[in-house]
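Asker: Curious how this folds, go ahead:
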Amino acid sequence: MQKILYINVSRIGDTLLVSPAVRAVATAFPDAEITLLGHPKRSEIFRHLPFVHHTGSINKQRAPWMGWFDRNKYDMAFVCGYDTPLLKYALRVSKKVVAFRQDSNDINAKLFKVVEPPAFQAEHAVDIQLRLPAAVGIPPAGRALAYQVTEAESRWARAELARTTPPPSSPLIGLQVASFPTKAYRDWPVDHFMALTDKIRSGWPDAHFLIFGGTEETVRTNQLQQHLGNASTLYAGRLTLRQTASLMNEIDLYIGVDTGPTHIMSALHRPMIALYHGYSPSRCLAPLEHPCAYIVDHPLADRDCSTEAPMSDITVDRVWQAVTRALSEHPPTPR
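Answerer: Modelled structure (predicted):
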């Protein structure tokens, strides 16, 4: 049995964007044992995927101390990114290593395949990652993101919603109001979210909103929850990553900006509306092969847009049109 290692240390979204490449490797080598190492706080994303046999954590601080007694443990390793300690670890534990071209000529000389990265925003992020398996002749096996909610997690989510959402609570809509602080230009104004939810409640008086997010956007999520009152449940900063995903898997519609939870929703293949800034347009990051994704791009997408362009340029009416279409084409589940 071949043993294959995949290393991807990144944020939630970039972690999920690698899943089609890992699926491609697993499809090409159906009898191989695949181990996937990720960021200590994000490796749980890959748990329970049917094509990943083992998951674990690694980072550039721990990597120099790892693998000294496991030389040639793997037949091949694929390394995403450019962290030298991760590359050196892979070179210790694998007979062959495939990676993007590094700044170090010494490391490049030791790689089995050196993969040229594309120009900035020349390709979708999924296709960039598919370059690694393609370098050894492995074709894509789909470009959709992958995430697996377990039955136990689904039971927890249904019980949690029964506890926190008064009947009928339909449609059940998830909201992600902010990206992470270094990408704050992607954030749609909270007052736009308020105006949008007002429109939704005018058309669907029984709508209930689940407010997702982390601790960084507490002020905004609290403002939105106060605006919605009993028509909402505030989960921002209160859930684990996998609990968030299990709740997302139960909602009728998701509305969010470009950030990690939006990529999780992309992998669940449920109705979703995603808002993209012009500097990070949907053609580079939007869900692929998704049956019910409704994309709203900034008006300046692909027009030499800078991070200074405000997300408020995406009007409430544009997102409202996407909401009405999504709920019309995918009617909510009665509760």
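
Asker: all contacts plus neighbour counts: C-alpha atoms, from now on.
Answerer: Fine.

Asker: now the strands for this structure?
Answerer: Secondary structure of the chain (DSSP state E): strands at 3-8, 33-38, 54-57, 76-79, 97-100, 113-115, 172-176, 208-212, 232-234, 253-257, 272-276, 293-297.

Asker: list the contacts for the spatially closest residue to residue 18 that is not a sequence neighbour?
Answerer: Distances taken as C-alpha to C-alpha, 6 or more residues apart in numbering put residue 129 closest to residue 18, at 5.9 Å, once the chain neighbours are dropped. For residue 129, the contact set (C-alpha atoms under 8 Å, 6 or more residues apart in numbering) comprises 17-18, 21, 80.

Asker: Could you also give me the structure for this next sequence, so I can compare it with the first?
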Amino acid sequence: MKILLIQLRRIGDVMMCTPAVRSVRKAYPDAIIHFLTEQPAAQVLQYNPFINKIIKLQKDSPFADKLKLISQLRKEKYDLVIDFHNNPSSGWFTFLSGAKKRVGKYHKLRKILYTHPVKTGKYFYTAYSKLSLLEETGIKPLFTKIDFFISNKERYFAKNFLKNLGIKENEKIITVSPVSRQPYKVWPAENFANICDYLIEKHGVKILFIYGPGEEHFIEDVKSMMNNDTLPLYPPFSLAETRAVFEKAVMHIGNDNGPMHIAISSGIPTVAIFGKPMAARWTPPDSYINTGIEYDPGCKKNCTYPECGLECLKLITTERVIDEIENIIKNEELL
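Answerer: Predicted coordinates for the structure are as follows:
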């Protein structure tokens, strides 16, 4: 049995596929399982023990490279292809793979690309929604947490990284990620500055900002509005190393972004601020430690962005976020 799973991008979306990956492996323990995706999302699957091979497609690759990839896929002679991405590109990769069984989300213009077009909507949480594609193939879905496996190499990196920052063993770290490349996900920097100052003054924690290449300006904006010092900036590191750093933190606070999903996979409490996206789609249901905070001005289900003032983000108060943080700190006895 040879199986191809497809989710081309982004970090959070690929992580949302990991319960499905686990489910496929349990159903077919001896199968050869490949996963087609792009960088940097491929880093999420680097150590995943349920995948035999990661096929990496360069983002915005030329047409010739895509033709080469299609030829590669056809040579693999897959028995089953499951398209979790469900856009035109992934749909055509699925169809042209030549697999006898091709599963994807039902779309009136792309249903011919699949032998099994599936009408989803049974589950709201995105990770579980992807599991609904498996049910069509007879695979029993496992409603598990999202996975991001790492090695001891990354844990060693995290230990030395924090040591070099001067963090002592008994000091508590809260990670904060005020970044996003989507304007409808960026809570105001001033609000993050107020949250960080509050945590430093009330609980004496160390604030470590989490960001990627080219995102330093988000951090600089927040720091410029703060009254207290935070841990210094640093050259951005890999996603797996970020995952290891989260294991050393007591909580993560931030926008709806890739680091939020990585923090959730590490098992630490998280508080995420949501703008346009629905929090329930990206927050584990029935979780006591992973909270998504949002405000609905009456248009979230029929969003008109960018023809709005992003009230869904701007009307989330720092007081509300602090209340949620304090509830988790109290209930989990974090500090």
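
Asker: re earlier: redo the strands of structure 1 as JSON lines? Include mean neighbour count and distance to residue 68 of structure 1.
Answerer: Below are the strands of structure 1 laid out as JSON lines (neighbours: other C-alpha atoms under 10 Å; distance: least, C-alpha to C-alpha, whole Å):
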{"stretch": "strand 3-8", "mean neighbour count": "23", "distance to residue 68 of structure 1": "16"}
{"stretch": "strand 33-38", "mean neighbour count": "21", "distance to residue 68 of structure 1": "17"}
{"stretch": "strand 54-57", "mean neighbour count": "17", "distance to residue 68 of structure 1": "16"}
{"stretch": "strand 76-79", "mean neighbour count": "24", "distance to residue 68 of structure 1": "16"}
{"stretch": "strand 97-100", "mean neighbour count": "25", "distance to residue 68 of structure 1": "16"}
{"stretch": "strand 113-115", "mean neighbour count": "19", "distance to residue 68 of structure 1": "23"}
{"stretch": "strand 172-176", "mean neighbour count": "25", "distance to residue 68 of structure 1": "43"}
{"stretch": "strand 208-212", "mean neighbour count": "24", "distance to residue 68 of structure 1": "41"}
{"stretch": "strand 232-234", "mean neighbour count": "20", "distance to residue 68 of structure 1": "46"}
{"stretch": "strand 253-257", "mean neighbour count": "25", "distance to residue 68 of structure 1": "42"}
{"stretch": "strand 272-276", "mean neighbour count": "26", "distance to residue 68 of structure 1": "44"}
{"stretch": "strand 293-297", "mean neighbour count": "21", "distance to residue 68 of structure 1": "45"}
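
Asker: Quick one: closest of those strands to residue 65 of structure 1.
Answerer: Closest to residue 65 of structure 1 of those is strand 54-57 (C-alpha to C-alpha; 13.2 Å).

Asker: Comparing the closest one with structure 2, how large is the average distance?
Answerer: For strand 54-57 of structure 1, the mean deviation from structure 2 after alignment is 1.6 Å (mean C-alpha distance after the TM-score superposition for structure 1).

Asker: which residues in structure 2 does that strand align to?
Answerer: Using TM-score structural alignment, strand 54-57 of structure 1 corresponds to residues 53-56 of structure 2.

Asker: So for residue 307 of structure 1, which of the strands of structure 1 sits nearest?
Answerer: That would be strand 272-276 among these, by C-alpha to C-alpha, at 11.7 Å.
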